[in-house]
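Engineer: need a structure here:
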Amino acid sequence: MDNERLLRDLGLTKYESSAYSTLIKEGVTGAQELSRISGIPVGKIYEVLSNLNNMGLVEFQRSRPRKYRAIKPEVALDNLYTRKEENTKSELESFKLKISELKDSFSDSNYPDHTEIKFWSTLIGEEDIVKSIKNTLDETENETLHVKSMKVKEVMESKSKRHKDFNPDILLPLVTDEFIRAAKSGISIKMLLPADFFVNHLKEKYNQIPDTDIKKMIKENLEVRILECDYDFVVIDDNVVYIPIPDPLNPDGLLGEMKMIDKEYAEKLRRKYEELWARGKRTVLE
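Structural biologist: Have a look, this model is predicted:
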């Protein structure tokens, strides 16, 4: 195995890798001799050895001329790992600080009041659907309202209508995890569903949580009611709406979904949701 290549993979330069590998073979060596054996230019050798010393890979004798020795690999590589770990922590802290500064900066900007419409292509697999739900919940600051139509119930209950790319038995536990995660973070979630297929998974996950404080928070933030209706939309906070778009070539499928940023329309859908919510049958987690 090419040790010098592996050292370069760990972040050493070509010259640094060559110098360390040569010192491992030759033992205590002077800079001039090391330059001759390794082929590293004399003008570069002292800088290379200084870098290796700073990394904890090489030590030197204070003699005339100065002699260099490679630190044992098992010790030297641990030194390299520790140095990398410390640098990474420092970089992450700096990155985190910049993220915080940007959040504060962007929070001072006014969110656009104008209407904006975006279109997403069809979500066909478990991973796509879960990712879409996760993004929707991550976008929510305070409250999200979901209502699903009878078509969802038909798809869940009829194997002949199920999409070939997703299995409800796989999808529902993943979706449940995302809603529980959001509820634990303090997001208020209301869901109107045509059947109790989601509630059963939710109860199972809920009862597996040992922390009573977390269970209390989930119970306060996540409400599900059962109502058979033809409505299908999502309202996020006071200005964002998601609406599914049917596929004209496949009545049981979706062409995609539309995202609208429109306070006026979101308010209309919110009022409709409140009407539907009042008609829904309550469910309990315990």
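
Engineer: please make it C-alpha for all contacts and neighbour counts, starting now.
Structural biologist: OK.

Engineer: so what does the top strand by length along the chain touch, helix or strand wise?
Structural biologist: In terms of residue count, the longest strand belonging to the chain (DSSP state E) is strand 250-261. When contacts are defined as 3 or more C-alpha pairs under 8 Å, 6 or more residues apart in numbering; DSSP states H and E, strand 250-261 sits against strand 116-121, strand 240-247.

Engineer: packing partners of the helix or strand following that strand?
Structural biologist: The helix or strand immediately downstream of strand 250-261 is helix 263-279, counting by DSSP states H and E. Contacts defined by 3+ C-alpha pairs under 8 Å, 6+ apart place helix 263-279 against strand 143-147, strand 233-236, strand 240-247.

Engineer: so how far does stretch 5-20 reach from one end to the other?
Structural biologist: Using C-alpha to C-alpha, to the nearest Å, the end-to-end distance of stretch 5-20 comes to 12 Å.

Engineer: list the buried residues of that stretch.
Structural biologist: Across stretch 5-20, burial judged by 16 or more other C-alpha atoms under 10 Å covers 7, 12, 15-20.

Engineer: nearest residue to Ala19 in space, ignoring adjacent ones along the chain?
Structural biologist: Among residues not flanking Ala19 along the chain, Ser38 sits closest, at 6.5 Å (C-alpha to C-alpha, 6 or more residues apart in numbering).

Engineer: wait, what's in contact with the one you found?
Structural biologist: Residues near Ser38 by C-alpha atoms under 8 Å, 6 or more residues apart in numbering: 18-19, 22.

Engineer: separation between it and Gly256?
Structural biologist: Counting by C-alpha to C-alpha, the gap from Ser38 to Gly256 is 62 Å.

Engineer: likewise Lys134?
Structural biologist: As for Lys134, its distance to Gly256 is 17 Å (criterion: C-alpha to C-alpha).

Engineer: need the helices and strands packed on helix 263-279 in a markdown table with distance to Ala76, can you?
Structural biologist: Shown next, in a markdown table, are these (distance: least, C-alpha to C-alpha, whole Å):
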| stretch | distance to Ala76 |
| --- | --- |
| strand 143-147 | 53 |
| strand 233-236 | 54 |
| strand 240-247 | 55 |
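
Engineer: here's the other one to compare against:
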Amino acid sequence: MATLRDLGLSEYEARSYRALLRLGPATAKELSRASDVPMGRVYDVLNSLEQWGLVRSQASSRPKKYIGVEPETGLERLLDDRKSELERKAQQYESIVSELSTELDAHRPADEQFWTAAVGADESADLLVERLAAADQRLIMVIGTPSPQFDIGRVSQRVVDRLDEALARGVEVSLLLSPGLVDSIPETVWDDYHGRLVTNDAFEARVDDAITGSFHLIDDVEVCLEVPNPLDPTQAFAMIALTDPGFTSNLRETFDRQWVDAEPLSL
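Structural biologist: Next up is the predicted model:
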């Protein structure tokens, strides 16, 4: 059950505010008796509630009297304070991430083999966008017929976001698509594509109707491969991220040949 403590009040503050709403105007002594807040603490609690904007006082009366503001107003003030606190925390965490991003350096030996896999649509999409975010120099994406396993609109939007971030880091991006994929991507994604990617000189996209499979090269060192379901080749089964210098070199040669024959993407 929700309580005032969920919005940041202490136990004594919550009890005192509820008591004031019941009592109406009350002295500190009356409030202490009604709320079971010790008399030695009640003035600190009232000062805190005034800072929250939950209590108004009548300073001219002797003894001084207090009254709780209406619940609608009080709760709105507590909510605004919580939102402001969350915004401050978010900014603090963003600053920490920015600082750590420049401090932490992931070393990936180019001559060492390593692979990992993700099974399922969401897990495969997560692995792909994670690896796209790891690019430092060059991203090559070759995408054939889209798998019905993926939500093409949502995945495409996430890919656009990662490509935009990569371009901002100075990464060169080459995108080679099949006509079928171009036709399947929602207009809203293409609008974002035009607004964020096309205007960057480090980005280029082409179309080739000979493309059937999909692979993604990261810095000519790592490749992400979509694995079809052996029981239904039209369905994607998994995504493999593989570091293998010989294999990635062969894929780069394949891409270079296809790129020469491809036509610029125009929408």
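
Engineer: picking that back up, quick one: which of the contacts of Ser38 of the first structure sit in helices?
Structural biologist: Filtering the contacts of Ser38 of the first structure for membership in helices, criterion DSSP state H, returns 18-19, 22.

Engineer: kindly state which residue of the second structure is aligned to the residue nearest to Ala19 of the first structure.
Structural biologist: Per TM-score structural alignment, the equivalent position to Ser38 of the first structure in the second structure is Ser35.

Engineer: and Val235 of the first structure, by the same measure?
Structural biologist: Per TM-score structural alignment, the equivalent position to Val235 of the first structure in the second structure is Leu217.

Engineer: so what's the residue count around the closest residue to that match other than its chain neighbours?
Structural biologist: When the adjacent residues along the chain are set aside, Leu217 of the second structure lies closest to Val223, with 4.5 Å between them (C-alpha to C-alpha, 6+ apart). Neighbours of Val223 of the second structure under the rule other C-alpha atoms under 10 Å: 28.

Engineer: what sits against Val223 of the second structure?
Structural biologist: The contact partners of Val223 of the second structure, by C-alpha under 8 Å, 6+ apart, come to 215-217, 241-243, 248.

Engineer: for the residues you listed, which one is nearest Ala125 of the second structure?
Structural biologist: The nearest member of the contacts of Val223 of the second structure to Ala125 of the second structure, counting by C-alpha to C-alpha, is Ala241 at 11.6 Å.

Engineer: residues near the counterpart of the closest one in the first structure, how many?
Structural biologist: Pairing criterion TM-score structural alignment: the partner of Ala241 of the second structure within the first structure is identified as Lys259. Lys259 of the first structure is flanked by 17 other residues according to other C-alpha under 10 Å.

Engineer: distance check, the closest residue in space to Lys259 of the first structure that isn't next to it in sequence against Asn135 of the first structure.
Structural biologist: In this structure, Lys259 of the first structure finds its nearest non-sequential neighbour in Tyr242, 4.6 Å apart by C-alpha to C-alpha, 6+ apart. From Tyr242 of the first structure over to Asn135 of the first structure the distance is 12 Å, taken as C-alpha to C-alpha.

Engineer: of these two, who's got more company?
Structural biologist: More crowded of Tyr242 of the first structure and Asn135, by other C-alpha under 10 Å: Tyr242, with 21 against 12.

Engineer: correct me, but that one touches Asp262?
Structural biologist: No: with contact defined as C-alpha atoms under 8 Å, Tyr242 of the first structure does not count as touching Asp262 (10.8 Å).

Engineer: where's the closest residue to Ala210 of the second structure other than its chain neighbours relative to Gly213 of the second structure, distance?
Structural biologist: Spatial nearest neighbour of Ala210 of the second structure, chain neighbours left out: Ser178 (7.4 Å); criterion: C-alpha to C-alpha, 6+ apart. Using C-alpha to C-alpha, Ser178 of the second structure is found at 9 Å from Gly213 of the second structure.

Engineer: so for these two, which residue has more residues nearby?
Structural biologist: More crowded of Ser178 of the second structure and Gly213, by other C-alpha under 10 Å: Ser178, with 22 against 15.

Engineer: Thr212 is in contact with the more buried one, correct?
Structural biologist: Yes: the criterion here is C-alpha under 8 Å, and Ser178 of the second structure meets it with Thr212 at 7.3 Å.

Engineer: so what does Glu16 of the first structure match up with in the second structure?
Structural biologist: Per TM-score structural alignment, Glu16 of the first structure is aligned with Glu13.

Engineer: hmm, that match is touching Tyr43, no?
Structural biologist: No: judged on C-alpha under 8 Å, Glu13 of the second structure makes no contact with Tyr43 at a distance of 10.7 Å.

Engineer: any common contacting residues for Ser178 and Gly213 of the second structure?
Structural biologist: Common contact partners of Ser178 of the second structure and Gly213 (C-alpha under 8 Å, 6+ apart): 143-145.

Engineer: circling back: need the helices and strands packed on strand 250-261 of the first structure in a markdown table (columns: distance to Gln61 of the first structure).
Structural biologist: Formatted as a markdown table, those follow (distance: least, C-alpha to C-alpha, whole Å):
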| stretch | distance to Gln61 of the first structure |
| --- | --- |
| strand 116-121 | 66 |
| strand 240-247 | 68 |
